[in-house]
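**Student:** fold the following for me, if possible:
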Amino acid sequence: MPRMTMIEAIRDAHAVKMAEDDNVVVYGEDVGYFGGVFRCTAGLQERFGKNRCFDAPINESGIVGTAIGMAAFGLRPVVEMQFADYVYPAFDQIVSEAARLRYRSAGDFICPLVVRMPTGGGIFGGQTHSQSPEALFTHVSGLKTVVPSNPYDAKGLLIAAIEDNDPVIVLEPKRLYNGPFDGDHDKPVTPWSKHPLGEVPEGRYTVPLGQGIIRREGADLTVLAYGTMVHVAEAAAESVDIDAEVIDLRTLIPLDMPLIEASVKKTGRCLIVHEATLTSGFGAELVAVVADACFYHLEAPILRVAGWDTPYPHAQEWDYFPGQARVGGAMKRVMEG
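**Tutor:** Now for the predicted structure:
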């Protein structure tokens, strides 16, 4: 089975669906001839032509707006926001049009649209290239939101998103684009070749939307994470020698509540880790749903580890991230609770 980086897996997902379905079109800023700022669409224009993979003006609202029209009339557009930070001009189109189209038309129209965007930090991009806006999308009825943590899931989730008849937001952690790491920014990057999740099957397969997975079995503590923070949580659990069960949510909306509930009821403790700002982050929703479903099984308060409640700090990026030390310390506090 081939081993791929996340970039290669995303590129392969595009190619598989474009070869399979002529209605799949890919466009955005610099995604055609150049192949995208992170090269996720490299070679697609050469293979499938300029009518299937093409460049768009620097106009995020226009990119998403035209894609909604395409989706309503039978195409399956996949558009790329160059960075998640750039999506805000298109937010009204996503929220007011794409998310509501099926309901507003009483089912006469669907909106099989995928909006992809690199998310999070790790490249010293500062506050205009490093944001994690997932909570904004999870708040909107009619949208689905996914965050892969490895190449296998990146390909499978993207194919599932393209095949879905509703709009899907795909947030790709740029810190994982070229491989994972051991959970601490000062440590060497671990090659995918040492991690079985780097194996990516050829051809079409899907990772179902709404289905999380246990990355590390444990009996003492449940850790809920997604994207980059899955690897941080795994490394933290090893560093503090706690029998933590790490769940990779993969899809934030729809959320895999049966998996979460079963794990928390087993362990009696829960820690939530995400890179985005703490206040009103998606972790707050996770605290609420875990408390609703598992209150009488909890043996300690639910804790969150997240980014600071500040504009994204360029010079202090690695302190802003929930790292191995912060997550490991939170695990100890939950166990002492």
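
**Student:** only C-alpha atoms from now on, for both contacts and neighbour counts.
**Tutor:** OK.

**Student:** neighbouring contacts of the longest helix seen in the chain?
**Tutor:** For the chain, the longest helix by residue count, based on DSSP state H, is helix 6-20. Outside helix 6-20, the residues that touch it by Cα atoms under 8 Å, 6 or more residues apart in numbering are 24-26, 38-42, 44, 48, 150-152, 154-156, 158-159, 162, 176-179, 200, 203-204.

**Student:** give me the three-state assignment for Gln45.
**Tutor:** helix (DSSP: H, G, I helix; E, B strand; the rest coil).

**Student:** what helix or strand is Phe54 on?
**Tutor:** strand 53-55 (DSSP states H and E).

**Student:** so which residues make contact with that strand?
**Tutor:** Val25, Val26, Tyr27, Gly28, Glu29, Asp30, Val31, Gly32, Tyr33, Leu44, Gln45.

**Student:** the longest strand in the chain is where?
**Tutor:** strand 270-277 (DSSP state E).

**Student:** export the contacts of strand 53-55 to CSV and tack on secondary structure, neighbour count and distance to Gly307?
**Tutor:** Compiled in CSV, these are given as follows (DSSP: H, G, I helix; E, B strand; the rest coil; neighbours: other Cα atoms under 10 Å; distance: Cα to Cα, whole Å):
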residue, secondary structure, neighbour count, distance to Gly307
Val25, strand, 22, 35
Val26, strand, 25, 32
Tyr27, strand, 26, 32
Gly28, strand, 26, 29
Glu29, coil, 21, 29
Asp30, coil, 21, 30
Val31, coil, 27, 30
Gly32, coil, 25, 34
Tyr33, coil, 16, 36
Leu44, helix, 24, 36
Gln45, helix, 21, 38
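
**Student:** here is the second sequence; please produce its structure so I can put it next to the first one:
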Amino acid sequence: MSLISANKKNKTNDFALGQKNITMVQAITDALDVMLERDERVMLLGEDIGKNGGVFRATDGLQKKYGEDRVVDTPLSEAGIIGTGVGLAVNGMRPVLEIQFLGFIYPAFEQIATHVTRMRMRTRGELTVPMVIRAPYGAGVRAPEIHSDSTEAYFTHMPGIKVICPSSPYDAKGLLISAMEDPDPVLFMESMRLYRSGKEEVPEGYYKEEIGKGKKVKEGKDVTVITWGAMVKTAKEAADSMENRDIECDVIDVRTLYPLDQDIIADSVQKTGRVVIVHEAHETGGVGNDILSVINKQAFMYLKAPIEKVTGFDVPVPMFSLEDHYLPSAARIQTAIHKVYSF
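**Tutor:** Just a heads-up that it's a prediction; the model follows:
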């Protein structure tokens, strides 16, 4: 495909037509399909994403529909995938790169830290890297070592890349489309636990959700619970159960880890004065510390109790028999909510 033709956008209808009840992985496939049809600059690259449809079948059927030039099976080289994506992006394409598991991204770390995130600054805005890196992450699916890491904080520490982590099919599709249209690089984290754990009504066709905006998934006045990804469902379960003790919780899904929606965090904390932060990543150096910083700046004087964090432990994600113990549970979150409420 020539760069001239690649820079022409198809004139498709901008309006969603109807709804369909689908899983998160189906919503991701749908978003990729929409953008492959809508924008000829969009390309997919990754290991086994073409004929096999990817390890989780997120790209199933797309190579057959759009051809091997648009949905490209790559060699087993994460550094090569990201490096190729950089070259495509600075030359006018919109590559979407699949890393089979977030824990496999480490060989490509140098490419991301040195080139992906710095190109705009290095060239004084002459070049940008409009690319999306898709990466399944997280524990709870009985995967082998390295497959279950939740190391998003490595990337939120890199100025120049946005980090998104949806918790529902609707958000996954809308945010992925936004990521594919963003002028800068995006790491799009997809919880493996959520891929097929439930369905939701999702608009057909093209729609977007704003990057950098959180979402309130439960309204309450007593305690603010802040989380993202697979932990949203667990946190809401814990918050629902606390109503039996007459404790009402605001549950905030930040959705974007960088940039954080500081307003939704501060507004909720100023209302409740009590906070529990939940994430499955290790406690030390986690994104929860960035949320603490936001609260200290914008809502410290409203606090009625010390902030509690419920996180994974500071150990590598353990193997099957201890995996559930490693993950934050509804019971652990309930204990933290009660602790801040009764302080």
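
**Student:** so the longest strand of the first structure matches what in the second structure?
**Tutor:** Aligned using TM-score structural alignment, strand 270-277 of the first structure spans residues 275-282 in the second structure.

**Student:** what residues does that stretch touch?
**Tutor:** 138, 149-152, 223-228, 231, 235, 269, 288, 305-315, 327-328, 333, 336-337, 340.

**Student:** how big's the offset between it and the first structure?
**Tutor:** Superposed on the first structure, stretch 275-282 of the second structure shows a mean distance to its aligned partners of 0.5 Å (mean Cα distance after the TM-score superposition for the first structure).

**Student:** residues contacting Glu190 of the second structure?
**Tutor:** Counting by Cα under 8 Å, 6+ apart, Glu190 of the second structure has contacts Arg134, Ala135, Pro136, Tyr137, Cys165, Pro166, Gly229.

**Student:** run the last query once more with 10 Å
**Tutor:** With contact set as Cα atoms under 10 Å, 6 or more residues apart in numbering, Glu190 of the second structure has these partners: 24-25, 28, 101-102, 134-138, 164-168, 172, 229-230.

**Student:** over to Gln262 of the second structure?
**Tutor:** So Gln262 of the second structure contacts Gly212, Lys213, Gly214, Val254, Ile291, Ser293, Val294, Ile295, Lys297, Gln298 (Cα under 10 Å, 6+ apart).

**Student:** map it across to the first structure for me.
**Tutor:** That one, Gln262 of the second structure, aligns with Met257 by TM-score structural alignment.

**Student:** what does Val25 of the second structure give?
**Tutor:** By TM-score structural alignment, Val25 of the second structure lines up with Ile7 in the first structure.

**Student:** how close does the match of Gln262 of the second structure get to Glu299 of the first structure?
**Tutor:** According to Cα to Cα, to the nearest Å, Met257 of the first structure stands 19 Å off from Glu299 of the first structure.

**Student:** what helix or strand is Ile214 of the first structure on?
**Tutor:** Element membership for Ile214 of the first structure (DSSP H and E) is strand 213-216.

**Student:** for the second structure, just list every one of the strands.
**Tutor:** Under DSSP E, the second structure gives strands at 19-22, 42-46, 71-73, 94-98, 132-137, 162-164, 186-191, 200-203, 215-218, 223-227, 249-253, 256-258, 275-282, 308-312.
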